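Chemist: Provided below are the primary sequence and the corresponding predicted coordinates.
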Amino acid sequence: MQQFQVPQGHFSLQRYPVDANPSLRAWDAADELILKHVDEQLTHPDPGIWIYNDSFGALSVALNNYSVQAISDSYLAHRSIDNNYCDNHLVTDSLTVKSSIETLEGTPDIVLIKVPKTLALLEDQLCRLRPFLTAQTQVIGAAMVRHIHSSTLSLFERIIGPTKTSLATKKARLIFSTPDMEIKPSKSPYPNSYTLEGTKHQIINHANVFSRQKLDIGTRLFLQHLPVSATAQSIIDLGCGNGIVGLIASERNPSAQLKFIDESYMAVASAKQNFENAFNGQHKATFVVDNCLDKTDSDSADLILNNPPFHQQQAIGDHIALQMFRQSHRVLRQKGELWVIGNRHLGYHKRLKQIFGNCTRVASNSKFVILKTTKL
């Protein structure tokens, strides 16, 4: 548990899921900067505050004395906020936590936006936010300097209104955007779609889905080698994204029950729509927003298909992949298989051998490798 000292108070915070690396904090300098600004400039006696992309709850916890609506596409962020409120013995009566695709309500006095990694997600969030703003609403963005680009500021300028930035402090910067009520609210360009190559499937993608415009090369290789199995009656697409892998697995194994899992609400919504469009209720599937396989029963799956991420927010590492591999071992039935696609340089075969005791290469190219391991 790390100690977070800001003008609003002293709080204990931790990332979710808890990581063994103590150098990874549950906040950054941009969180500190925006909270300092709010403390110095706050004039409204009881402001309604909307907070976007509060990765681990630092902003929501620090501003717990106000009416807070926290909006994020990340299940892990939602859990972080809940856990850190609980750890600090805070009352949640004035806290509302919503996903990026839920309907917004009310009129905020202050909007705090941690600039997300994905520019498309920022565009979608600003478009959804715009109709709820008044001329008096304060819209303040925050990010580390390296994550603020001219394209970032252009979105604020085009969708919200006149935009300027603060001076950099500890490599962080604020964005101030004044609502221009003459700007007509624009509809978000998301979700968008494309036709999956070699098929008639129209693939729908919400803004925070990886590879929204076309099939990425790693998934293309994975699709070419997905197994057909008479014994695989329960298949999980773990880290499903838009659900293409599970969709094609269901097409090749029509009697199987599919389960799509991702920590992104937009990813799971995309996967659900794509599956329903493809099979119109003729194939069986469930859709779960979760931290990897936390909610999945042990010894319940015959086949798990996995393209693990190698980063959480801006932090790069293999801790999420390792969690997926370890939980897959728990969830698979005896003789069940885990198939993994990943960049060759990540060395997943070593980790899989440590956990499962075996690992076989199914296929590879110059950049990616498909690995298969069996629960003995």
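Modeler: Sure thing, it's come through. Residues are numbered from 1 along each chain as shown.
Chemist: use CA for all of it now, contacts and neighbours both
Modeler: Will do.
Chemist: quick check, Gln5 in a helix?
Modeler: No. Per DSSP: H, G, I helix; E, B strand; the rest coil, Gln5 lies outside any helix segment and is strand.
Chemist: Please verify my assumption that it contacts Phe11.
Modeler: Yes. Gln5 is within contact range of Phe11, at 6.5 Å (criterion: CA atoms under 8 Å).
Chemist: The two - which one has more neighbours?
Modeler: Phe11 (18 against 12; other CA atoms under 10 Å).
Chemist: Can you tell me how far Ile236 is from Asn205?
Modeler: 20 Å (CA to CA, to the nearest Å).
Chemist: The two - which one has more neighbours?
Modeler: With neighbours defined as other CA under 10 Å, Ile236 and Asn205 compare such that Ile236 has more, 31 against 27.
Chemist: OK, contacts around Leu247?
Modeler: When contacts are counted by CA atoms under 8 Å, 6 or more residues apart in numbering, Leu247 touches Asn274, Phe275, Ala278.
Chemist: Go again with 7 Å.
Modeler: By CA atoms under 7 Å, 6 or more residues apart in numbering, the residues touching Leu247 are Phe275.
Chemist: What of the one 10 residues further on?
Modeler: Listed by CA under 7 Å, 6+ apart, the contact set of Gln257 reads Gln233, Ser234, Ile235, Lys284, Ala285.
Chemist: again, only this time at 6 Å
Modeler: Gln257 is in contact with Gln233, Ser234, Lys284, Ala285, counting by CA atoms under 6 Å, 6 or more residues apart in numbering.
Chemist: Below is an additional structure, to be compared with the one above:
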Amino acid sequence: MSEILTLESLDLRLRRFPETQQSELIAWDAADELLMLNALPEVRGRLLIINDHFGALGCAAARLNPIWVNDSFVAHQALKQNLDLNALPRPAHCLADLDQLTEPVDQVWIKLPRNLRYLEHLLDWLNGHLPQGTPVVIAARLKEMPSTLKALTEHYLDEIQPSRIRKKARLLSGVTSNRRASEPLVLTWQAPATEFLLENHPNTFAGQKLDVAAHLMLTHIPHGHRRIIDLGCGNGILALAAAKANPDAHILAVDESWHGVTSCRANLARVLPAERFEVHWDDCLTEVAPASADLVLCNPPFHQQQAVTDHIAWQMFRDAKRALAKGGRLRVIGNRHLGYHIKLNRLFGKVETVAANAKFVILDAIK
């Protein structure tokens, strides 16, 4: 795996966070390079960088003291790691959400998010808070640019100009307008076959629907537990179900997405007293005390940004084992082909199948 990015006047050492054994995965891509080559020399005034996955752009522009915004707690850790590797100064403002921005901005870079509803939120916010005509550059690899991107950007931005393609990546340059979203971008909806009213902020996983794995997991929430963790909580649907099934339990919900924990906090606060729950923005269970839980519920992701990988699931499983008291259970759901039973057997030694269908399996790993 290459760690060195050499590009004209730039010479950076960059690592993914957390580190992975998949040798083909690096901490930057061709869209990052294109921004560094084409947009970095044109920066005038205060730069705002949004959705920089592993801090490559933050490192390249570090001498400009940019404002750096990312929904992902892990991305914040990656930026810190890579700034330290290159002995570069930390930006004065590293924010989780644009709503935390209080400084003026003269130019914006956006790495295209996987979730276009989140991109719409970003563009809508920029149009509502920055002067009309503020330059905005969106960077992405061609394979990540869906057919709906053109209409979305044209709705919010003026004077859009696509760059020339380099290494199968492209920039879309435009300027802010005064056009805003016609409907609320924070969604409120009733989860099917439940009593739960859910609020989803734009970058929360699954949007305005219940993903298939969560739907199955909801029918297999155990009873009789007092200290429960929802690991990778998203909007908190499993935490809500666990609280209902275990009325004496304290619930800890954890996610690395700021919009996820914001949604979850609102959803839990709607039905639970404040003393019954906590919501943490964190990298898995890094800040959770050992042997502090009886039950961990987990529906792990199998990708980080655009890369398919199992290292996040591995970290979740290891952290869950550390957080569980002796005899505690990790209840996890995953696609059958991912082979979680093998990983969990290796880690816990005792694994039971709770339920399965043609696509998914629910497993209990017992400490």
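Modeler: Received, thanks. This one's a predicted model, so the numbers in the text were calculated from it and none came from an experiment.
Chemist: How close are the two chains, by TM-score?
Modeler: Taking TM-score structural alignment, normalised by the length of structure 2 as the basis, the two superposed chains have a TM-score of 0.95; 366 aligned residues with a CA RMSD of 1.7 Å.
Chemist: returning to that earlier point: need the contacts of Gln257 of structure 1 in TSV (columns: neighbour count, secondary structure and distance to Leu221 of structure 1).
Modeler: TSV is the format used below for these (neighbours: other CA atoms under 10 Å; DSSP: H, G, I helix; E, B strand; the rest coil; distance: CA to CA, whole Å):
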residue	neighbour count	secondary structure	distance to Leu221 of structure 1
Gln233	16	coil	23
Ser234	20	strand	22
Lys284	15	strand	25
Ala285	20	strand	24
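Chemist: What is the nearest of those residues to Glu105 of structure 1?
Modeler: Nearest to Glu105 of structure 1 among the contacts of Gln257 of structure 1, counting by CA to CA, is Ala285 at 31.5 Å.
Chemist: wait, the closest one sits on Ala256?
Modeler: No. Between Ala285 of structure 1 and Ala256 there is no contact under CA atoms under 6 Å: 8.6 Å.
Chemist: mean shift between the longest strand anywhere in structure 2 and structure 1?
Modeler: Identified as the longest strand of structure 2 according to DSSP state E is strand 324-335. Once the two models are superposed, strand 324-335 of structure 2 sits on average 0.6 Å from its counterpart in structure 1 (mean CA distance after the TM-score superposition for structure 1).
Chemist: matching residues in structure 1 for that strand?
Modeler: Per the alignment by TM-score structural alignment, strand 324-335 of structure 2 matches residues 332-343 in structure 1.
Chemist: what sits up against the matching stretch?
Modeler: For stretch 332-343 of structure 1, contacts defined as CA under 6 Å, 6+ apart pick out 299-307, 367-376.
Chemist: ok, longest helix in structure 1?
Modeler: Counting by DSSP state H, the longest helix found in structure 1 is helix 265-279.
Chemist: Mind giving me the packing neighbours of that helix?
Modeler: The contact analysis (3 or more CA pairs under 6 Å, 6 or more residues apart in numbering; DSSP states H and E) places helix 265-279 of structure 1 against strand 202-205.
Chemist: can you list contacts of the strand it packs on?
Modeler: Against strand 202-205 of structure 1 from outside (CA under 6 Å, 6+ apart): Pro191, Asn192, Ser193, Tyr194, Thr195, Arg212, Ser270, Asn274.
Chemist: try it again with 7 Å
Modeler: Residues contacting strand 202-205 of structure 1 (CA under 7 Å, 6+ apart): Pro191, Asn192, Ser193, Tyr194, Thr195, Leu196, Arg212, Asn242, Ser270, Asn274.
Chemist: Not counting residues beside it along the chain, what's closest to the fifth one?
Modeler: So that's Thr195 of structure 1. In space, and not counting its chain neighbours, Thr195 of structure 1 is closest to Gln202: 4.5 Å by CA to CA, 6 or more residues apart in numbering.
Chemist: now do the same end-to-end measure for stretch 295-304 of structure 1.
Modeler: By CA to CA, the extent of stretch 295-304 of structure 1 from end to end equals 15 Å.
Chemist: Kindly report the same for stretch 297-308 of structure 1.
Modeler: Chord length of stretch 297-308 of structure 1, first to last residue, is 20 Å (CA to CA).
Chemist: how about it, aligned to which bit of structure 2?
Modeler: Alignment note (TM-score structural alignment): stretch 297-308 of structure 1 is matched to residues 289-300 of structure 2.
Chemist: Over to stretch 161-178 of structure 1?
Modeler: Using TM-score structural alignment, stretch 161-178 of structure 1 corresponds to residues 158-175 of structure 2.
Chemist: coming back round to it: which parts of the longest helix of structure 1 are buried?
Modeler: Residues of helix 265-279 of structure 1 classed as buried: 265-276, 278 (neighbour count, 16 or more other CA atoms under 10 Å).
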